[in-house]
Each structure stands twice: as C-alpha cells, then as structure tokens.
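Asks: next one to model:
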Amino acid sequence: MDRVSMPLVPDPGDMTTRLQPTARTTLRRSKERAATERQALYDVLTDGMFCHLGVVVDGDPLVLPTAYGVDIDRGPDGTLYLHGSVAARSVVAAPRQAVCVTVTHADGLVLARSAFHHSVNYRSAVIFGVPRLVEDPDEKLHGLNRIVDHLVPGRSSATRPPNRKELAKTSVLALDLTEASVKTRSGPANDEEQDLDLPYWTGVIPLHVIAGEPENNPDCDLLVPAHVRSRANRLGAPS
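Replies: I've put the predicted structure just below:
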C-alpha cells in the first residue's frame, strides 16, 4: 500500500528512537514478529485509515471503529487524534481511564498444507494510554484537520471548516504515542517438514485496499479535484 502524502513521518535520519516495551506492550508469543523501531509504528499508522478504540463503558468493554489522525511533532513521541460526538459514551468515558487503540493491515491469506499452520500476513499496532480531552480551540481544529487529511491529504483546505456550533457538538481526544507495540508477519507458510510431500496447495493470497473511480454527488457537477484524484490513484483507482 502506498504511503499517503501527508507529512506524518519525518526524514528517516530523524527517526532514531526505539519503542520502549512495557508490561502491556511486550509480546508474549511470536516475539520474533515484534518491530522495535518507532518508525515501524508511524508506518503502520500512516498506511492505515481506520482504527479500533477499546474502552470500558459502565463496566462493559466497548470496541469501536473510527477514523484517526496523527501528528508526530506534538508531544515527545507524537499524538493520535480521535473524535466523536460530545454525548458519545466512549468519548465521555475515555479521558478517565486507560484505553487501547489498534490499527491492523491484512496483507495476505497464508494457506499451508496443514490447517494448524494457516496464517495471515499482517502489520498491526497497539497503543495504550489515557487520552486527554482537547480543550484548546486551535488544537481541536488542528486535530480535526489531521483526521480529515489523514483519509484524503489536502482535503481540510478544500472544504468549509467547522463552525462554532459544529465544534461545540464534537469532542476531540488526544492520545500520546509513547506506549505502543508493533507486530508483523510476512512471507510463505511454515509447514512442518513431515508435511512437505502432502498433495495440498500452499501459498499466499495477497490482499490490497483498492479504490474505485471517484463518484460525484448527485448535486455536484464539478470536476474531481486533484487531491481527490491523487488519493484514489494511490489506492489503485483506474486512471
């Protein structure tokens, strides 16, 4: 998957820090799949479009899919931005507790000769922390713009910005990227040696996110703008 053009990741020379494992982020199984460079975390976040927010609401676990934005220059390790209605239970509960945010890319279905060794090629990130409710108006708008531009780079400058009423209805959460882990798998199936002569097909079915041709809204007769066309092309839309 191509990296979007948003400046979420600095020059490689600036990325020298490593992810610092904690009790919550240390892998217990398949430790060889852990990515230790912080750059790997930014790559997973940059290539993703949606995350899952895990939070406890009224004593019950709640996991919700949502869009997100990233600013690696805010805070010591970068900041993940989430948003939602001010009345959303998850948004109200999140700043009072530790939450878990995950981003996953499924890159291929791995088919082995044995059922046990079937697997998936993937890249995933898990982030822990207590998010803060963004109160500063400038940062709130900045976070919302990051979310919009993460999905379609350049989009926030090609839309009407939110007005005061819309901002009042929306909450923005900021989560530090300090405590995180990255886990990946790639390559073919790992069959047992005694299974290599079995007459079963083995291999990988690659998976990709593919965009279709941008479709105008029924009430819009404008040409597709360059930033929309660019995003679609990066996701493999026909040109």
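Asks: please count neighbours and contacts with C-alpha atoms only from this point.
Replies: Noted.
Asks: from N121, how far out is E193?
Replies: As defined by CA to CA, to the nearest Å, E193 lies at a distance of 21 Å from N121.
Asks: which of these two has more neighbours?
Replies: N121 (20 against 7; other CA atoms under 10 Å).
Asks: mind checking the longest strand of the chain?
Replies: strand 99-111 (DSSP state E).
Asks: which of the three states applies to the residue in the chain sticking out farthest from the centre?
Replies: Going by CA atoms, centre = their mean, the residue of the chain most distant from its centre is D197, 40.1 Å out. Three-state assignment for D197 (DSSP: H, G, I helix; E, B strand; the rest coil): coil.
Asks: what segments of the chain are helices?
Replies: Ranges of helices in the chain, per DSSP state H, are 38-47, 89-93, 137-151, 164-168, 226-234.
Asks: Proceed likewise with the subsequent sequence, for comparison:
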Amino acid sequence: MSEIAVTDRTRHRRMRENGSTRKEDLDAVLAAGFVCHLGVVVDGVPMVVPTCYGATGDTLYFHGSVASRSLQQDPAAEVCVTVTHVDGLSLARSVFEHGINYRCVMIYGTPRLLADEEKLEGLRVLTEQCAPGQWEYARQPNRKELAATALLALDLTEASVKIASGPPEDGDGPDAELGLWAGNVPIRTVLGAPVPAPDLAEGIELPPHIAALQTGRVDAGPTPGPR
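Replies: Predicted coordinates for the structure are as follows:
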C-alpha cells in the first residue's frame, strides 16, 4: 500500500487521529464525488470557486476559468483544491462534543493549463467521473469547443486527507448521566430517477448507462468506526 509524502502544508497538526497518509484513502475520497472547491488568488484577492473534477491515479483534472486567468498572469501561481463529503451528524449529550462525520481532501500545487489531445483526455476523465459511459454516448467536443474550454491538471503528489466517523465520544463522562439521547444522523447522497428533457423527441429510450446511475451511485460514506 503506497503512502502520500508528508509536507509542511499537509502535515496533520490538529485532530491527527483523523488524518491519513494512505494513497488508497485519497483515491477513495476523490472517486466518491465530482464537485470540488478551487482556492486561488486572482488580482491579489483570494477566491474559492466550486467546479467539477475528474481524477486518475496521479492527476486531478478540473474546470477552472478563474484559475486560468490567474495562471496567465503568474504561471507559477499555486492553488488549493478541496473535496469534502459530509457523511452525518454526530450528536452528543453536550454541544461541545457535537461533530460532523466527513471525508475531506486538500490538494496543493501549481496546475497546468491543458491543450489539444491532453485537454481531450482530461475532459473524458471528468465526464466519466460525473456520468460513466456518457463520453462514448454523447457527441464529443469539436475544435471550437475545445478552444473555448479552460481545463487544468494538478498532480496528486501533495495532498492532505482527513476522515471522521463513528459515534459521539461522551459516553464515558458525566454527561452520560443526563438522560439525553446521543448518536449519529447519517447523510447519504443518492441520485434520483432520470428526467427527460422537455424537448426530447418521442421514441428515444433512456440509455442503460444513465439508467444505471440511479442504482449504482449511492455514497453512504465509510463504515462507521472510532472518530
């Protein structure tokens, strides 16, 4: 099992018990979603922008017109990309012990602006992460569309992973005698039934890969364990 190299920026200084340096955990968090938040400085002002992404074993691809603008001004500009999944509420007997069960990744580095074939491959990865099978089903981008699309790639070499799960931790203290309920409220992300476009022509059937999304993509989070 490979490990993520620890840097000064990715070192776990607070709640270290929730930190992980396993590449397997990094890959799992990235595979579980397709929306990230891109942190970048533009014209001297910090901005955090939601955008979609796709990940391979060593690269994160993401849309980034804001980052593209920043990189054009400063090719060495660094960014921070964050992916977070909220898995539930951990409700204790005291407000102080309340918490959130989550999986989170922060990735640091200098992204690369993609062009030509590399951009096409990045768009394929991003599309397949959102809806597996859609890249081959839909019309792929033409040259004009590629030129109008800002796509970036970020190496996954500098990343911080944190995972919190499990029940509240006040069961062995004096608050356990208060007679109050404590436990978890799970949160799941579930895709609903596909809704056809209002202008869809009659006779066009739902493709199997889209039908499979409803039952195939349920993110219930990790198996509960100690927080």
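Asks: what's the TM-score here?
Replies: Remark: TM-score between the superposed chains equals 0.90 [TM-score structural alignment, normalised by the length of the second structure]; 212 aligned residues with a CA RMSD of 1.2 Å.
Asks: counterpart of the residue farthest from the centre of the first structure in the second structure?
Replies: Under the alignment (TM-score structural alignment), D197 of the first structure maps onto E177 of the second structure.
Asks: residues making contact with stretch 197-215 of the first structure?
Replies: The contact list for stretch 197-215 of the first structure, computed with CA atoms under 8 Å, 6 or more residues apart in numbering, reads 1, 106-113, 188-189, 224, 228-229, 232-233, 235-239.
Asks: show me which of those are buried.
Replies: Neighbour-count burial (16 or more other CA atoms under 10 Å) applied to those gives 106-113, 188-189, 229, 232-233, 235-237.
Asks: sorry, back to before: out of the helices of the first structure, which is the most enclosed?
Replies: helix 38-47 (a mean of 21; mean count of other CA atoms under 10 Å).
Asks: what's the angle between that one and strand 99-111?
Replies: In terms of direction (axes from the mean of the first three to the mean of the last three CA atoms, to 10 degrees), helix 38-47 of the first structure departs from strand 99-111 by 80 degrees.
Asks: equivalent range in the second structure for helix 38-47 of the first structure?
Replies: Using TM-score structural alignment, helix 38-47 of the first structure pairs with 23-32 in the second structure.
Asks: repeat that for stretch 178-187 of the first structure.
Replies: Under TM-score structural alignment, the match for stretch 178-187 of the first structure is residues 157-166.
Asks: gap between the two ends of that stretch?
Replies: With CA to CA, one end of stretch 157-166 of the second structure sits 29 Å from the other.
Asks: coming back round to it: can you redo the helices of the first structure as JSON lines with distance to D58 of the first structure?
Replies: Output for those, formatted as JSON lines (distance: least, CA to CA, whole Å):
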{"stretch": "helix 38-47", "distance to D58 of the first structure": "29"}
{"stretch": "helix 89-93", "distance to D58 of the first structure": "9"}
{"stretch": "helix 137-151", "distance to D58 of the first structure": "27"}
{"stretch": "helix 164-168", "distance to D58 of the first structure": "25"}
{"stretch": "helix 226-234", "distance to D58 of the first structure": "40"}
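Asks: out of those, nearest to L27 of the first structure?
Replies: Closest approach to L27 of the first structure among the helices of the first structure (CA to CA): helix 38-47, 14.9 Å.
Asks: how far off centre is that closest one?
Replies: 8 Å (CA atoms, centre = their mean, to the nearest Å).
Asks: E121 of the second structure corresponds to which position in the first structure?
Replies: Aligned by TM-score structural alignment, E121 of the second structure pairs with H142 of the first structure.
Asks: where's the residue most central in space within the second structure relative to G64 of the second structure, distance?
Replies: Closest residue to the average C-alpha location of the second structure: V83 at 3.3 Å, with CA atoms, centre = their mean. According to CA to CA, V83 of the second structure and G64 of the second structure sit 15 Å apart.
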